[in-house]
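In: The sequence and its predicted three-dimensional model are supplied below.
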Amino acid sequence: MVENRDKPARTIDTSGQCCPVPMMETNRAIKSLQPGEVLEVVATDIGSKMDIPAWCGRTGHELVRMEEEGKTFRYYVRKRR
């Protein structure tokens, strides 16, 4: 069950896009959020499995969770406070 505070304030769909597009779009989208809000990123690029968590580690944003369904990945990233 998703807690209310974990509900995405915004969703971006980068399906079909290859590196570096998913990371560029994620970086751009997180800037539009308020601290503490969650961004949902939908991706099909297998590289995103390494890129998104590493980016979160570098930038201080929190990877709340990752879901994998077939070839689709969903990342929930909380903007740092």
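Out: Thanks, I have the structure now. Residues are numbered from 1 along each chain as shown.

In: all contacts plus neighbour counts: C-alpha atoms, from now on.
Out: Fine.

In: which residues in this protein form strands?
Out: 8-13, 38-43, 62-69, 72-78 (DSSP state E).

In: here's the one I want to compare it with:
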Amino acid sequence: MSTEFDITETLDVKGASCPMPVVKTKSAIDDLAGGDVLEVLATDAGSMSDIEGWAAGTEGVELLDQSEGDDVYRHYVRKTE
């Protein structure tokens, strides 16, 4: 998969179910610098709406893209602050 942004770090939360993908994503984002992009790999289908909702309601983060393939949900989140 080709992305239009550079991935700074990858977080593998495969096998984790709600709310852990969001909890671990928030924790990982907190450790990044402004402008960094976190790739999140999840197997929980609910992570698509959960991470989208979290990003929409959280200042300082931007959801860049989401995709699904091979039973893995990929989320790309940029820290904006």
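Out: Everything's here; your move. None of the values given here were measured: they were computed from a predicted structure.

In: quick one on the thing from earlier: same list (the strands of the first structure) but as TSV, adding mean neighbour count and distance to residue 30 of the first structure.
Out: TSV is the format used below for those (neighbours: other CA atoms under 10 Å; distance: least, CA to CA, whole Å):
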stretch	mean neighbour count	distance to residue 30 of the first structure
strand 8-13	15	9
strand 38-43	25	7
strand 62-69	14	11
strand 72-78	21	8
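
In: Residue 55 of the first structure: which of those strands is closest?
Out: Nearest of these to residue 55 of the first structure, taken as CA to CA: strand 62-69 at 9.5 Å.

In: thinking again about what came up before, what would the strands of the first structure look like in JSON lines with distance to residue 52 of the first structure?
Out: What follows is the strands of the first structure, written out as JSON lines (distance: least, CA to CA, whole Å):
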{"stretch": "strand 8-13", "distance to residue 52 of the first structure": "13"}
{"stretch": "strand 38-43", "distance to residue 52 of the first structure": "9"}
{"stretch": "strand 62-69", "distance to residue 52 of the first structure": "8"}
{"stretch": "strand 72-78", "distance to residue 52 of the first structure": "8"}
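
In: What residue, apart from its backbone neighbours, is nearest residue 12 of the second structure spatially?
Out: In space, and not counting its chain neighbours, residue 12 of the second structure is closest to residue 41: 4.9 Å by CA to CA, 6 or more residues apart in numbering.

In: so how far is residue 81 of the second structure from the one you found?
Out: Computed with CA to CA, to the nearest Å, the distance linking residue 41 of the second structure and residue 81 of the second structure is 23 Å.

In: same check, this time on residue 71 of the second structure
Out: In terms of CA to CA, residue 71 of the second structure sits 32 Å off from residue 81 of the second structure.

In: now do residue 62 of the second structure
Out: 10 Å.

In: same check, this time on residue 58 of the second structure
Out: 11 Å.
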